[in-house]
Structures are given as structure tokens and as C-alpha cells.
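>>> one predicted model, sequence on top.
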Amino acid sequence: MNETLAIILYIVIGLAVVGGLVPVFLKARKNTQNYTGPRDANDPVGSSADTNATGTLLEERPDAGAPPSTVETVQGDTAEQTVSALETPLPVEGRLVRLRSRLAKSNNALGKGLLALLSSEKIDESVWEEIEETLLLADIGTDSTMELVDVLRERVKVLGTRTPEHVRAMLREELIKLVDPSMDRSLNIDRHEDRPAVLMVVGVNGVGKTTTVGKLARVLVAEDKDIILGAADTFRAAAAEQLATWGARVGVPTVKSDVDGADPASVAFEAVKAGIDGEVDVVMIDTAGRLQNKVGLMDELGKVKRVIEKQATVDEVLLVLDATTGQNGLTQAKVFADVVNITGIVLTKLDGTAKGGIVVAIQKTLGVPVKLIGLGEGADDLAPFEAESFVDALLS
């Protein structure tokens, strides 16, 4: 009899505990929805011929042992996000002008150094050597340095007088030519007739890709774009949550996996699928950082792009580079360009370096424009690159 009472008591306690946990579980999940968008026969993730039970692509899966995952869409405007109220990003127009003082300070050595040298009473061979050294230290590159020095030599000889005003005007004109204002720096983010524009962000570890995607989301929201973020960096702990938090701050949803190490191509595919179904303007895909000399990781990046293109073209591939890496950034850029056809550069950490000349070196080497620059840690410190404003900041 006592044993029977004990069993009944255990059952009652168990039911009470389960009953208490259910509301907590439901509350934790109420602002997250599993993405189960419509499928069709031609859908590469929906077809049983090339996927497993979790929707992970088998034909190009990087790791057969990767854990199964559920792809979910986290709404950017829910009450349970870490940010309680939506923020209003600063207007895009004039951002670089507002940040000019910061840029001028960071590149002080280049602009002021050149002005001082060219304003010298006597410009002999030793001065020209100093000018060359200043340009090389700013990572402008050997070819561009020689080209600029030759032009400056000729103009100084013809100029006759070297007042600071004349020197500054001459230097400004030649630097603007070198930075090349004729390059198209606009982002390809216009929605197509039947699908959104797709933008991928790539780069090595530690350059700030996820932060750049979050800041770029603010730029697009400020331009009244309807966007979705795709957290395809599935290998770095908390990368998806970091991206979702950036999106939440401006009311942008994030498509992510709930399992670390999930197939990034599947997540990217689902993000684009959600963008098509939701008729948004732009889908932005954050990718995992990778070393440019790791062949397997670079191949995986190419795979992500190919999987996306099963349902939509990739309109923009932005390579994020750290300005402090100097010429090493050129090596990175060349490898990434071979794998995913880079369409633009985002240059970060220009606020703490005198390496602004890397803008010139990258563009000359790849023929790809610098489209955005990061000038600080602030949420709105990402600005569209403008050649004339950039040079004016160097010479301030």
C-alpha cells in the first residue's frame, strides 16, 4: 500500500514539474518561427533526390558528419529581442563628410607629410625619396607611387612657385585621379521584377564581416529598403545571434540555423527563399571567415554562391578588408576574387591607421572599386566611399 502511494505521489510531482515547464518553453519560442516555406519540384533544398531529412544539401555538403539543424527566421521587431525599441539609422547622404575629421586624423601622416615635403623651399633628390617613402608606407603600392612621383616632379618643375595653396591644389588633383572617381561605387541592390537583390559579404577571420553586415543593414534601412539577413556563418560561436541582434535593432529579420556547424549553403539558400517569398528588396548573406590559403574553405565559399544561384543571381559580393593589414590585404583580395568574383571592397578600421593608400592599391590591382569604408566602432560609422571627400580628408 505504501509503495502504491509513493508511486502515485511521484506521478503527481512529475506532472506538476512538466506543467510548469511547458509555459516557459512556449514563452521562449513564441517570437521565433521555424522556416518552412513552400517547396516545388525544382527546389534544390526541397527535393528528396539531393537532400537529407533536415534540408541539408548532399550534393555539395562540406561535412557529412555535421549535425542536423533547423533553419529558422528570427523576427527583428519582436519584444524578446535584446533591443527593446527600434533605432533610426543616420541618413546615408553626407556620412563621409560627417566623419571627415576622424578620417583626417587617421591618415595624418600621408596628407600632411606630402604637403610639407612639396612645400619645401628646395626640393632635391632626397626630398623626392622621402615623398616616395611616405607613399609606400601608406600602402599606395610601388607602381602607383612611381606614377604619382613622376607626375608631381613634372608639375613642380612647371609650377615654379610652391606656395601651400598651389601645392595643396596640385596634390589634391593628382590624388583624386589616383583614387579614380570614375569607378562605379554604387551597390547593386535594386530589386528585380520577381525576386530580391542578393548580396554576399566575404573575407578572412577577424575583419568584422558580421559587424559590417549589421552596419550595412542600417544603411539600407535608412534608404527605406526592405531586407532579410542570412546568418551563413555557422562555425563561429554566437555569430548568428550577433547578426540577429544587429537586425533586431532596426527591425530586420534574420534567417539562421539553431545548430552550430550546420551547412552554411543551406542557410544561405533558405534566406534567399524567404526573401523571394516575402518579396523583400535585398537579402544579405553573412559568411564565415576563412583563410585565403585554405583550399577547402575557399571551395566551400564558392559552393555557397552556387547554391544561392539555384534560385537567384548574386548581384553583389563585397570583400571586407582590414586597412591595417596593408599589402597582405591585396593577397587576400586576389584569392577571393578568383573564387567568388568580387564586385566591391569594404575597407574597415580606417580610423586607426595611416594606411589609407591601400584604396589605390586594391583598385589598381583588381579593377574593383572600394564601395564602403568603416571609420569607427559606432553603429553608423560605415559610409559610402567618395573619392573627393576621401582625398580632402587626407589633406585636411
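Here it is on my side, so go on. Numbers count the residues shown, from 1 in each chain.

>>> C-alpha from now on. contacts and neighbour counts both.
OK.

>>> Thr343 is in contact with Val320, isn't it?
No: using C-alpha atoms under 8 Å, Thr343 makes no contact with Val320, being 11.4 Å away.

>>> just the strands in this protein please.
32-34, 71-74, 197-202, 227-232, 254-257, 282-287, 316-322, 344-348, 370-374, 382-384 (DSSP state E).

>>> let me have those strands in JSON lines, extended by distance to Phe25.
What follows is the strands of the chain, written out as JSON lines (distance: least, C-alpha to C-alpha, whole Å):
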{"stretch": "strand 32-34", "distance to Phe25": "12"}
{"stretch": "strand 71-74", "distance to Phe25": "16"}
{"stretch": "strand 197-202", "distance to Phe25": "34"}
{"stretch": "strand 227-232", "distance to Phe25": "24"}
{"stretch": "strand 254-257", "distance to Phe25": "19"}
{"stretch": "strand 282-287", "distance to Phe25": "29"}
{"stretch": "strand 316-322", "distance to Phe25": "39"}
{"stretch": "strand 344-348", "distance to Phe25": "41"}
{"stretch": "strand 370-374", "distance to Phe25": "40"}
{"stretch": "strand 382-384", "distance to Phe25": "38"}
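
>>> alongside the first one, take a look at this:
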Amino acid sequence: MAKISFAQKIKNLFSSHSKEDEEFFEDLADALIEGDIGARNAMELVDQLEAECKDGKIHGQEAILQKMKDVLSTYVKSVEFKPLENKVNVWMMLGVNGVGKTTTCAKIANSLVKSGYESVVLSASDTFRAAAIEQLCYHGEKIGVRVVNHQHGSDPSSVVFDAAESIKAHGGGLVIADTAGRLHNKENLVHELEKIDRICSQKADEGCYKKILVIDSTTGQNALRQAEVFNEAIGVDAIVMTKYDSTAKGGVAISIGKDLGIPVFYVCTGETYGDISLFDSEEYLNTFLGI
């Protein structure tokens, strides 16, 4: 059975209610929860929307959706990072196993190379999962980007160190570092990330270090919890949403923006290297709400 998008649920909501009364707003909150906004955020957002609609005498599907978009747009932000020329830039890619982190590293590298920024090196810093090193080397070969890697089980921070040194020796560029994501052993993961974080901070030039979290946009509130863990451990500058399309519930970008203030950098929509684009908050909200 095909999944009903949040936009379709909203459309159904308006057609099944003759007026925007208390029951309508309760059902709207339920729809937001199903759209991965989370219960607390859904209630807060709907309370705010209901109050603003009442004060402004706003009625009808078009006007209410526009007001809802205004409310949500304060939380959903886009961001674009660009590596600075002739500087050592480091982007540490974070995320749990299975979200498409290694492939996302390759997609970002490929996108930058295609746009004319050729000084990119991939750092295979997920040394825990043997397949991750092989996978990144495979991607590097396919897209023509050099991969710095050590043997399986070696110190992840030493791989970043070598990649950054290599970039520095070539007069600057960008290191995209793939890292491990073993959340079931949170203490070890945090300890490991803190060490890599220190090395990245030391090796990158001022203002050239970014921590980017990859989340699977179909996992909803799990993705929010992952963002909380990584943000608490070392801080997160932006997220990349994988497996994103208009049928995905996708509301987690709103939750992460509202609760943690983290903007979205890229969205990935498929398996190929070209299936990545900069996040457009306007387009996202229009799709989410069916405007």
C-alpha cells in the first residue's frame, strides 16, 4: 500500500472538516506527529498556529497553510558551506551506521569536483567497519578523488591527521572524513569522536572546520535522538538528509531545527552520485505542506 504523504493528509483534513474548530486543530496535531514532528513540538506548533489564526481571523485551506508555513519557516533553515581556497578545510561526517554516510561523503566530494573545486581528499576514518574503508576507496576510484586510508582497526584520528597534512602540503583543499557510527556503545563512540574532533580542530585553518551529521529522513524521531547525541558529544553544524523524497514523512528537519537549531546542508534522493542537492527550505516546506 502506498504511503500517504503529510501533504495529502493535510488536504484530507481540510476536506473532512467543515470549519477550523478545536477538533480540526487536534487532528492537525495528530497529522504533524505522524509526519515525524514529535508530540511536544506538534502540540506547541499547533497551539501557536491556532492562536495566530484566531487573532488574525485567518480561515480557509490556502490562508492557514500559508500561516503554517510562516510558523515552520522560523525553525527550518538551510545552510551552504564552501571550502575556502588555499586553506586546510575539514568536514567531519557523522552519523550512525546504515544512514548512507560513506556514500554521502562520495556524493559531496563528487558534487564539489563537478562544480570546479578539485582539491578534495576523502579520509577513511571509519576504521572499525572494514567494509567502510573498501567502500570509500571504491567510491574514490569511481569519482576520481584520492582516498587516504590506514589498515582496519587503526586509530581513526591518525587517518584525518595524514589527510590534512597531505592537503596542507598541496597548498590547501578539503578533507571529507568518514567516521564510525556505533551508537549502541555510546561512551566509546563519544570518546573516539572527541579525539577525532580535537585533531580536526588543530589541523583545519580557522573557520574551515565543519561537523556534518547524516540522517536517514525516513527514521523520524530516531533521527532526532541521533542528532541530540552527536550534538551533545561534539556539536553539529549542519545535517544531510538521505533517502529524502516527497513521500517521506520528512518532518524531522523541523524537529531538529526547532529543538537543536541545526540547519540542513544537503538532501540525497537516490543512489547515484548525482542524487544530491543543496537543501532549499522554501521548497521543502511547500512540498511538506502541499502548497
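Yep, that arrived. Predicted model only: the values in this text are computed from it and were never measured.

>>> on that earlier part again, neighbour count winner among Thr343 and Val320 of structure 1?
Legend: neighbour count by other C-alpha atoms under 10 Å for Thr343 of structure 1 and Val320, higher for Val320 (29 against 20).

>>> got the contact list for the counterpart of that one in structure 2?
By TM-score structural alignment, Val320 of structure 1 lines up with Val214 in structure 2. Neighbouring residues of Val214 of structure 2 by C-alpha atoms under 8 Å, 6 or more residues apart in numbering: 93-96, 99-101, 104, 239-242.

>>> out of the residues you listed, which comes closest to Asp30 of structure 2?
Distance to Asp30 of structure 2 across the contacts of Val214 of structure 2 (C-alpha to C-alpha) is lowest for Met241, with 23.5 Å.

>>> residues touching the counterpart of the closest one in structure 1, list them.
Superposed on structure 1 with TM-score structural alignment, Met241 of structure 2 falls opposite Leu347. By C-alpha under 8 Å, 6+ apart, the contact set of Leu347 of structure 1 is 320-323, 359, 370, 372-374.

>>> quick check: closest non-adjacent residue to the equivalent of Val252 of structure 1 over in structure 2.
In structure 2, the residue equivalent to Val252 of structure 1 is Val145, according to TM-score structural alignment. Spatial nearest neighbour of Val145 of structure 2, chain neighbours left out: Val121 (6.2 Å); criterion: C-alpha to C-alpha, 6 or more residues apart in numbering.

>>> next one: Leu382 of structure 1
Gly374 is the one closest to Leu382 of structure 1 (C-alpha to C-alpha, 6+ apart), at 4.5 Å.

>>> neighbours around the one you found, how many?
28.

>>> residue in structure 2 matching it?
Counting by TM-score structural alignment, the partner of Gly374 of structure 1 is Cys268.

>>> you'd agree that match is up against Ser246?
No: checked against C-alpha under 8 Å, the pair Cys268 of structure 2 and Ser246 is beyond contact range at 11.8 Å.

>>> rewinding a little: out of the strands of structure 1, which comes closest to Glu309 of structure 1?
Smallest distance to Glu309 of structure 1 across the strands of structure 1 (C-alpha to C-alpha): 9.5 Å, for strand 197-202.

>>> compared with structure 2, how much does that closest one deviate?
Its matched residues in structure 2 lie on average 0.7 Å from strand 197-202 of structure 1 after superposition (mean C-alpha distance after the TM-score superposition for structure 1).

>>> I'd like to check the angle between that strand and strand 227-232, please.
40 degrees (axes from the mean of the first three to the mean of the last three C-alpha atoms, to 10 degrees).

>>> in structure 2, what residues pair with strand 197-202 of structure 1?
Here strand 197-202 of structure 1 aligns to structure 2 at residues 89-94, judged by TM-score structural alignment.

>>> from Arg218 of structure 1, how far out is Arg95 of structure 1?
Counting by C-alpha to C-alpha, to the nearest Å, the separation of Arg95 of structure 1 from Arg218 of structure 1 is 13 Å.

>>> swap that for Glu125 of structure 1, sorry
Taking C-alpha to C-alpha, one finds Glu125 of structure 1 at 49 Å from Arg218 of structure 1.

>>> what does Ala379 of structure 1 give?
Ala379 of structure 1 is 8 Å from Arg218 of structure 1, where distance means C-alpha to C-alpha.

>>> ditto for Ala262 of structure 1
27 Å.

>>> looking at Arg95 and Arg218 of structure 1, which has the bigger crowd around it?
Remark: of Arg95 of structure 1 and Arg218, Arg218 carries more neighbours, 28 against 16, as counted by other C-alpha under 10 Å.

>>> the more buried one maps to what in structure 2?
So, by TM-score structural alignment, Arg218 of structure 1 is matched to Asn110.

>>> can you report how many residues neighbour the closest residue to that match other than its chain neighbours?
Once flanking residues are discounted, Asn110 of structure 2 sits nearest to Ile143: 6.1 Å by C-alpha to C-alpha, 6+ apart. Here the count is done by other C-alpha under 10 Å, and Ile143 of structure 2 has 16 residues near it.

>>> and Pro156 of structure 2, by the same measure?
26.

>>> tell me the contacts of the counterpart of it in structure 1?
Pro156 of structure 2 maps onto Pro264 in structure 1, with residues paired by TM-score structural alignment. Pro264 of structure 1 is in contact with 232-234, 287, 304, counting by C-alpha under 8 Å, 6+ apart.

>>> which of those residues lies closest to Leu21 of structure 1?
Closest to Leu21 of structure 1 out of the contacts of Pro264 of structure 1 is Thr234 (29.1 Å), distances taken as C-alpha to C-alpha.
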